[in-house]
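Asks: Need coordinates for the following:
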Amino acid sequence: MNKNKKILIFILAFLHLVAVEFIRGLSGDFGPYFGTGIFSYRPESLIVFVACLIMLGRFFDQAVLKDKGRVIISVCLGILLGFCSVWGQYVLYETTLFDESSKVLTAFFMSGLFSVFTIPLVSEIIGLLNKISGSLYDWSEDSDRKRRPLYFVLISLVTFITYIPLFLYVWPMNFFGDSYDELLAQLIGRRTTHHTVIHGLMLRKFYELGLKMGAPEKGMQLMTLLQMALLALSIGVFMLYVYDRGFSKKVRITLFALCVINPVNGYYAVTAEKGTMGIALALIGMTYLMRFLDALDKDEPAKNKIVSAAVFVIASSLGCLFRNNMVYALFLGGLIIALLRKGAKQKIIVFLTVLLLFGSYTAENNLLIKAEGSITADKYRETLPLPIMCLARVYILHGDEMDPALKETILAYIPENAMGEYVISISDGVKAQANEELFKQDMSTFIKIFIKCGLKYPGDYIDQFAWLTYGYWNPYDAFTMGSTTPYVVKPLPEEFADVKNTDLIPALDGLFGAVYYETGRFRIPLISWFYRCTLYVWSVIFLLVAGLVRKSRRMISLAAVPFFYLVTVFAGPLCQFRYVYFNVLTFPLILLAIAEGYGKARGNAEK
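Replies: Next up is the predicted model:
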């Protein structure tokens, strides 16, 4: 490496520290990143500087620069990561990025300097993938058909056992978020589609079963055990697929360890979250989708194709009953997969399979609604939280300068009292009072004024979107909206018997509190990253970008469903960790797809 290049690398690494200190300084005296000044009292500044020097030196190596695909992926994702890191700090501490032109220019400049670190970082990840791609498969041994059942049972059993200590800690179940409200609504007979019908039905039935057994917690205990078993079985199904594909023991052990070590899986295994069972079923569905695609690629017997497609449709449609937005991700992702298949015949087969999935879910959901007599009270408000919040923000900030007719139209959809409930980071207060009937009668006018205001005030729309999704894409976030919800115990009204939580292993209170429920879990090295939405969001983006650059049909296909699931989440009412649990549980699958994309798939002729 010549002298000029070394000087350039030193300058770039130093300027990166300027950006780091700048975005830390945005937090002010009370923020978690307080403290400014290059090489101040923080030893990590020197560590970051040295790491940046090393990675830049490796990135500017001729062998790396000749790999155009690696450079393109590194630059695209690195710049995006850099921008999100800086923008995230502006969102959190400055409320807006677009109120001053000087602020915008500064932010983009600092984003570029921050990318000096993130670009070579992504390149290092790709370099690691290139190194391990040759050892993904164990070509010397085929999966023993006789050992398959034992392997599946063993994986599922070990996974289930890992959940038991936490189950005893929260016995019989951790009610958190709106789980309490969901159960209460069922008990008083206020049944709507605001919560998924099937999960509310299960809560009520297991509660009633517990009453018959002498205490409601006995019924909820059975529901938790069922949930734990289903989650463990889904991981067993996925690991069996990994085993059947002939991946090496190192790969299998790594993926299984990720499933078991990740504390988030244990957290949701014992929590009354409506998405847990559905997402476990979705993992089964995704696994059999991969089996189905493999069967099509290898032209396996029709029996294999039919069985894989059937399990995919059944498991996925049932999963969507628990987490409704998943059906849109599966449908849109399925369409992309169909378009990427080779030959008209395969395209039609996959398209019809996806259509069958959508039809099955629709029929099952309608039957449940009819059987339960559930009322669809807020379909449009629940579907449009982001547009509603964008219009509310524009009205609040610019209402005085608006045309009276436009103001009147906005207030018809979002009444004045709803505007008073506006909080930039959560849409619940505003959307709850939006005019559901008017949305139902005249959606076209709402769309027109939404587009009109967006064209005039794009900065406010972007700021609103950023606040509702902040915890998903900002790598710095862990303490605000991106975390899981703590352990919650709520009493029911006096006329209903309480579900009493009992800690059956008090000796481990300190451990479980630290790892699962207290804010200190965000400071545990490595483990804390499992609690960050960004780990799962950026892994999907990485898979998609890598697939596009490498022109890999398989990588894009496996990224399609998780990506469209994120699209539905980003259009949601606020940032909550539980909304991305689908991405948490499928994280090993995404990693497998990334690693496989850099190697040769066994028996797969795709280049």
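
Asks: CA atoms for contacts and neighbours, from now on please.
Replies: Will do.

Asks: For burial, what's the neighbour tally of Asn474?
Replies: Per other CA atoms under 10 Å, the neighbour tally for Asn474 reads 27.

Asks: Quick one: residues contacting it.
Replies: Listed by CA atoms under 8 Å, 6 or more residues apart in numbering, the contact set of Asn474 reads Cys84, Ser85, Trp87, Gly88, Thr534.

Asks: What is the nearest of these to Asp244?
Replies: Closest approach to Asp244 among the contacts of Asn474 (CA to CA): Thr534, at 30.7 Å.

Asks: Quick check: that closest one vs Arg70, distance?
Replies: 22 Å (CA to CA, to the nearest Å).

Asks: now do Val158
Replies: In terms of CA to CA, Val158 sits 38 Å off from Arg70.

Asks: So for those two, which sits in the more crowded spot?
Replies: With neighbours defined as other CA under 10 Å, Val158 and Arg70 compare such that Arg70 has more, 21 against 13.

Asks: Could you say which helix or strand holds the more buried one?
Replies: helix 68-94 (DSSP states H and E).

Asks: ok, Tyr268 - how many residues close by?
Replies: By other CA under 10 Å, neighbour count at Tyr268 equals 23.

Asks: residues in contact with it?
Replies: By CA under 8 Å, 6+ apart, the neighbours of Tyr268 are Thr276.

Asks: To compare with the earlier structure, here is another sequence to fold:
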Amino acid sequence: MKNKKKSWIWIWGLMFLAWIPGLLAAWPGVFVVDNVFQMKWYLEGTISAHHPILHTYLLGGCLKLGKQILGSYEAGVALLAVLQMLFLSFVYAYVLYRLKDRFGKGGSGKIVWWMVLAYFALMPYHSISAVTTTKDTIFAGFFLLVVWKTYEMVKDQKSFFASWKQAVEYVILTFLMCGFRNTGIYIFLFTLPSMLIVCRKYWKRVLALGLSVVVLWGIFTGPVYERLGITKGSSAEMLCVPIQQLSRVMVDAPEELTEKQQAQVEAYIPDYSKYISAVADPAKDTFNVQLFEMDPGRFVKLWIQVGLKCPVVYVEAFLATNEGFWNPFAYYPNPDTYLPYIPYHGADLDQVGISWEHQIFIRQTPVGKGLDWFYEKMTEAGSYNRIPLLSLLYSAATAFWLIVVGIIVCIRKKRYEMAVPFFLLIGLWGTLMLSPVVVFRYGYPLLICLPVVWAMCCNKTDGKL
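Replies: Here you go, the predicted model:
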């Protein structure tokens, strides 16, 4: 560890080896229900922007390669799982390597550093997340890199903006972050004004950097999408909160609405009676997108009118759907939703419930019954809830409140420049609050950024707060 040039390689290798039991337990990887839809689109050549197309092509390419070269789709899943393990362990090793100087060479800072290494290497959900073939796995890695690079930018603005290589690297990483989760561009745009204010001495370069990301994203989602024949995602995905709120009013307080308003809500949300507080999918899946797109303003007007009559129900509906993102003590897996909080077993036919010509399901064959039992209990089965304090480490809400504490610490220390990376974190949390359901993989990027939050708050030399 004393050799700085090689220490990150040792960290990377150690972390990758520590995750191998998770891969063996979930062999060949965790192929979830989203992947079933993505593979259908990939094989039929009708790819939707509902899921990031970079991930759809990566997933499809790996499975196709596994089928053609190695003889099975399972081999393709294993290939992608190993690639994701290499990528995530590399990112964590890189950040840990850079944190070594920040946390200090001795005392409590060194102890914190080793605790972070143990957390990344040994916490069961890291290895299972790494082999879960969803967009969120790769997004988490790029998001952590962007948060770290943003921290380095504001910590030493002169050095960062003196190097065009660092600026190009930042643009590329930010674009890839957006490319693996569609909401990434909104997180970046939310952060950009704070970047212009904090780095106002270099505002022209910041503006050029921001415009570069926006132009790249515009080209990607414009001409590139058109060339590839990408179909746009459903508008319903952006309306989960209004759909939940209107559905709850129809279920809990229909007497507050006029007959005309009830008929309008039913026209937009035919299955409002299937409303479940913890997940938007049952009501959202039959949302009348065509009617909405004919006149979006009419829907917005209805939503406002009903909200003025039933504000308390609206607040209850909002907080009930995203409870796991603001309440660290919320219990998951939630019995009201069909989705596991942390998927360990892949998707099956019953979960999708649709028969397609191009329908792929991956058979998991765990290597080692003991490993299988342990990782299932510590992820999907939720046994961690029975271990004091451990359950808090599984909650994105815990990460959110620690981020809030970090903001308070930085304000008290007058480290206002740290507002920029904090805006990234709060921007991500804001998008989570609009999600259709609380699942671990959505909030995972917040949890892995906590070591960087510590670095943003701690002293320069000894790693103490």
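
Asks: TM-score for the pair, please.
Replies: Here the superposed chains carry a TM-score of 0.87, computed using TM-score structural alignment, normalised by the length of the second structure; 447 aligned residues with a CA RMSD of 2.8 Å.

Asks: circling back to that earlier point, tell me, the helix holding Arg70 of the first structure lands on which residues of the second structure?
Replies: Under TM-score structural alignment, helix 68-94 of the first structure has no counterpart anywhere in the second structure.

Asks: Also stretch 275-294 of the first structure?
Replies: By TM-score structural alignment, stretch 275-294 of the first structure lines up with residues 136-155 in the second structure.

Asks: Keep only the contacts of Asn474 of the first structure that are still in contact in the second structure, please.
Replies: Shared with the second structure under both residues aligned by TM-score structural alignment, their matches' CA atoms under 8 Å, the contacts from those are Thr534.

Asks: List the contacts of the aligned residue in the second structure for Tyr243 of the first structure.
Replies: Applying TM-score structural alignment, one finds that Tyr243 of the first structure aligns to Lys100 in the second structure. Residues near Lys100 of the second structure by CA under 8 Å, 6+ apart: Lys110, Trp113.

Asks: Spell out which helix or strand contains Lys100 of the second structure, please.
Replies: With DSSP H and E as the criterion, Lys100 of the second structure is inside helix 73-102.

Asks: mean per-residue distance, that helix to the first structure?
Replies: For helix 73-102 of the second structure, the mean deviation from the first structure after alignment is 1.6 Å (mean CA distance after the TM-score superposition for the first structure).

Asks: Buried ones in that helix, by neighbour count?
Replies: 73-97, 99-102 (16 or more other CA atoms under 10 Å).

Asks: after that helix comes which helix or strand?
Replies: helix 107-122.

Asks: quick one: buried residues of that following helix?
Replies: Those would be Gly109, Lys110, Val112, Trp113, Val116, Leu117, Phe120, Ala121, for helix 107-122 of the second structure by 16+ other CA under 10 Å.

Asks: okay if I get those residues as a markdown table plus distance to Ile187 of the second structure?
Replies: Output for those, formatted as a markdown table (distance: CA to CA, whole Å):
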| residue | distance to Ile187 of the second structure |
| --- | --- |
| Gly109 | 31 |
| Lys110 | 32 |
| Val112 | 29 |
| Trp113 | 28 |
| Val116 | 26 |
| Leu117 | 28 |
| Phe120 | 25 |
| Ala121 | 28 |
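
Asks: what's the most distant pair in those residues?
Replies: Gly109 and Ala121 (18.5 Å).

Asks: for the helix or strand where Phe400 of the second structure lies, the distance to its chain's centre please.
Replies: Per DSSP H and E, Phe400 of the second structure falls inside helix 396-412. Centroid displacement of helix 396-412 of the second structure relative to its chain, using CA atoms, centre = their mean, to the nearest Å, is 19 Å.

Asks: Can you name the residues in contact with it?
Replies: Under CA under 8 Å, 6+ apart, the answer for helix 396-412 of the second structure is 324-328, 392, 416, 418-419, 422, 425-426, 429, 440, 443-444, 446-447, 450, 453-454, 456-457.

Asks: Val82 of the second structure contacts Thr132, correct?
Replies: No: assessed by CA atoms under 8 Å, Val82 of the second structure is found out of contact with Thr132, at 10.3 Å.
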